[in-house]
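Novice: A structural model of the following input is requested.
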Amino acid sequence: MRSLDLDTLANAVAGGAAAIRTITRLDPAGGPGDKVFPPTYVKERNATTKYATEQRRIDGREVSTVLLDSVASQANRLEEALLDGFRRGELPFPIVQVDFSNEEGLADLEQITALQAPHRIADALLRDSVLGGTPFRHTTVGKEVTDARPTHATAMYKYCPTALIFGVWDSTGPKGGLGAKFQRCLVSEIVGIDVAPGVKTASRLDPAGIQTKAGPVFKHKDPSQDWTVDPKEAELAKGKPVEFSRSGGGDGKKGSPSAINHGNIPPSIDAAAGGVTMSHAVQTTVLSLGALRRLRFQTTCSGERLPAEQRDAAEAAARTALAALALAAVVYQRDQGYDLRSRSTLVAREPLVFELVSRDGGEPERFSLSRSEAAALLKGAEQNARRLGLGWDPKPVTLTPAPKLAGLIRKSRELAASGEAEDEG
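Specialist: You can find the predicted model right below:
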């Protein structure tokens, strides 16, 4: 099997193929029959499980399946893989980031990039940050990104090309709901096949033998003491001692020893989120070349109008660079493995293979692509685009948090540290 080269990719993007896909069969790291735990969701109506289960038709039969990693979650993992390649200096491409490293009490956040922000370059973290003292949306970069749209995508390509790959809706910008929408070009998900639901057991034996009747437990009036069983030491509300509760912690009801993680927990069985066994899992990843071809570029990255006789070639080169960046994300994610969450680690059955899906059907062409080859493919594609006026500057656009944003984060941390964090339930 030959490696995917730049000429083949460019021809595919130019119209020779409908999509590039990879389909990978996965097994639990513990081996066949080992239980895995899908992500949980709020149960609705008559649902018997907290998992996203459904019947799918596979090879002519209905099969019970469960979602192991959603499209949105996969996008986050692919973006993390790209960020890793960028920080290693292997994948040069534009990034916008907010730098917290010089903010008192927030230095641990380091840099949060558009690859990590939930809404990418349209996220509130970037909106509420500044560049040279100017709010991001009022800077040259911010204005150009705000005005970008699928038929005039140069600014987004110049500053945040990953948004063109993973999609973005600029719904919080000055145009509100009319802000530009860029569809996802790269879609991936992981699904468990032929699944059988399991159960999960839980219990705890307190070695100190603390009984529930030892309560009630009160909130101590001295925050450093946390809790007390003496009403005289308790914080008061309307003249009465406040029973202890901890948002996000404790296993029992308010005021009980279990609220401070003491006491026994009777054995229980959870059938709604008890994990699943399966025959195998499948990761399906599709890069839509049709979606890339809908992106238009009217100007060069320097702002000059693309000459009519050069525009088709320039647009094709830019789309090829985006395709190479998307494929690099897939390859780098594969190298990071499939540790999806606790008790949900998967391993691939076969090497990574890319298939070029013809617009007219037929047997797809198959190609390999290693990590070093993916990096070289990206660099070659970007160089071609650069010669036609659509090159990238890999030096990050670095913002700093506005004082109000930094203050909001600090206040939120103070509330969390004091145990007053809100209950999202």
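
Novice: C-alpha only now, for contacts and for neighbours.
Specialist: Noted.

Novice: three-state assignment of the closest residue to residue 374 other than its chain neighbours?
Specialist: With C-alpha to C-alpha, 6 or more residues apart in numbering as the criterion, residue 374 has its nearest non-adjacent residue at 5.2 Å, and that residue is residue 328. For residue 328, the assignment made with DSSP: H, G, I helix; E, B strand; the rest coil gives helix.

Novice: Contact partners for residue 328?
Specialist: The contact partners of residue 328, by C-alpha atoms under 8 Å, 6 or more residues apart in numbering, come to 82, 371, 374, 375, 378.

Novice: Can you tell me which of the residues you listed are buried?
Specialist: Neighbour-count burial (16 or more other C-alpha atoms under 10 Å) applied to those gives 82, 371, 374, 375, 378.

Novice: Second input sequence below; structure requested for side-by-side comparison:
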Amino acid sequence: MRNISIDDINAAILNGGAGSLLVRVELEPASGLDGIIAPAKYAGANNATYVYEKRYLGEEKPQKVVLIDSKGSFANRVEETITEARRTGEGLLASMPHIVVKYDDESGSKTYCDSQLPHRGFDGHIRVGVHDGKSTSEAKEYIDARNSTLENLLPLFELSPVTVLFGGWDSTRSKNQLRIPSVLTGEMYGVLADQSDDDPAIHRAGARIDPVGASVSVAKKADREKIVGDSIDLSENTKNKFIGSGKGSIIGLGAIPPSADKGALDGVSVRGIVSSRVLSFTMLRTFHFGKGVEGDAAIRALIAAALLRAMAGYDENPVVRANCALTETGKPSVVLNKRYGEKEEFEPLTAESTEKLLEEAYMQAREKAGIVWNGQEFLVQGNPAVFDNASAEE
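Specialist: Predicted coordinates:
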């Protein structure tokens, strides 16, 4: 087999070309099939819960699976490759134009790129900030970017390529709300070892030992206020709870016994794990940039190559979450889904091969569409009122 090439990408992004590229990886718990893994947690009616579904896996009956990583979460993990490239300055992804929000406080400056913000180029931190001394929402570059449409995404692509790459929705606008669909989607699920109707979750939580005292209960209100006053980093909600009850556990004092309560989720047992990613060329072909047939095609090829490079970068360090260490059971399959059921398989994507692909796509887009990536930065000074009122509590 061979590596996917720029010629393959160029053919795929034209009308009548391939519909999609599928990358599929099979995994298992790093500790072995008898190990447990922590799936994604979701908010339930009373407690956190896992998401269970039924999927057709080629067997007679659909199989029960648990969601390990969702579409949105997968996109964020791939975006982290771009953020890391900017930190290190390595590779062409580091040269992508980007929006940066900067917040200043007594401890120094904190910066956040559009690839880190939840709504990317349309994020509230950007919109309520200041650029060149005036509201970002009044800056011409930003206005032009927000006024982009699927018929001409060029202003947004030149300001915040990641928003076009991964999708976005300018949802707070009163009109002209641009919605950019995701061209790269991915998910990870585990096939449950127990296919019965029993609860497959393992319910347990670890203990905490306090060498000073197993229980800390402060009876005097004056002592409570003194303790709270000496802990200047406590949130107001935590302070008030402790002052009201005096229970040391609220501020992390005292021991906690191990628990097997139904609300304590520790993981599940799976017999196999599948991670699948789909790059949709049919969706990408709906993106236009006002650069004519050749120019638009070159930008689409650049988007596809950048996404493949970011995905390959994530696969070199595929962190999911704590207590979810996984290992591949074999090589990933990379399949181009062409017309009429025809398929072509390629070698697994690597950072090296996709970097070369990205460089070729960039030179093509520069020549045919005038795209320039020199690490251009659109700097936004974050609104101090937002930072001052931010809290780690949900």
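
Novice: re the thing from before, mark which of the buried ones among the contacts of residue 328 of the first structure are part of helices, please.
Specialist: 82, 371, 374, 375, 378 (DSSP state H).

Novice: Including distance to residue 189 of the first structure, could these go into JSON lines?
Specialist: Output for these, formatted as JSON lines (distance: C-alpha to C-alpha, whole Å):
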{"residue": "82", "distance to residue 189 of the first structure": "17"}
{"residue": "371", "distance to residue 189 of the first structure": "21"}
{"residue": "374", "distance to residue 189 of the first structure": "21"}
{"residue": "375", "distance to residue 189 of the first structure": "24"}
{"residue": "378", "distance to residue 189 of the first structure": "24"}
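
Novice: Might one say that residue 173 of the first structure is in contact with residue 179?
Specialist: Yes. Using C-alpha atoms under 8 Å, residue 173 of the first structure makes contact with residue 179 at a distance of 6.6 Å.

Novice: Can you work out which residues contact both of these two?
Specialist: residue 146.

Novice: any idea how far residue 265 of the first structure is from residue 214 of the first structure?
Specialist: Distance, residue 214 of the first structure to residue 265 of the first structure, by C-alpha to C-alpha, to the nearest Å: 15 Å.

Novice: now swap in residue 258 of the first structure and tell me
Specialist: Residue 258 of the first structure is 8 Å from residue 265 of the first structure, by C-alpha to C-alpha.

Novice: So if I had to pick from these two, which one is more boxed in?
Specialist: Neighbours of residue 258 of the first structure and residue 265, each counted by other C-alpha atoms under 10 Å, are more numerous for residue 258; the result is 22 against 16.

Novice: Quick one: the helices in the stretch 151-300 of the first structure, in order.
Specialist: Taking DSSP state H, counting those that start in this stretch, the helices of the stretch 151-300 of the first structure run over residues 154-159, 161-166, 289-293.

Novice: What range does the first one cover in the second structure?
Specialist: When the second structure is aligned by TM-score structural alignment, the counterpart of helix 154-159 of the first structure is residues 154-159.

Novice: Now the residue most central in space within the first structure: closest residue in space, sequence neighbours ignored.
Specialist: Most central in the first structure under C-alpha atoms, centre = their mean is residue 76, positioned 1.9 Å from the mean C-alpha point. In this structure, residue 76 of the first structure finds its nearest non-sequential neighbour in residue 116, 7.3 Å apart by C-alpha to C-alpha, 6+ apart.
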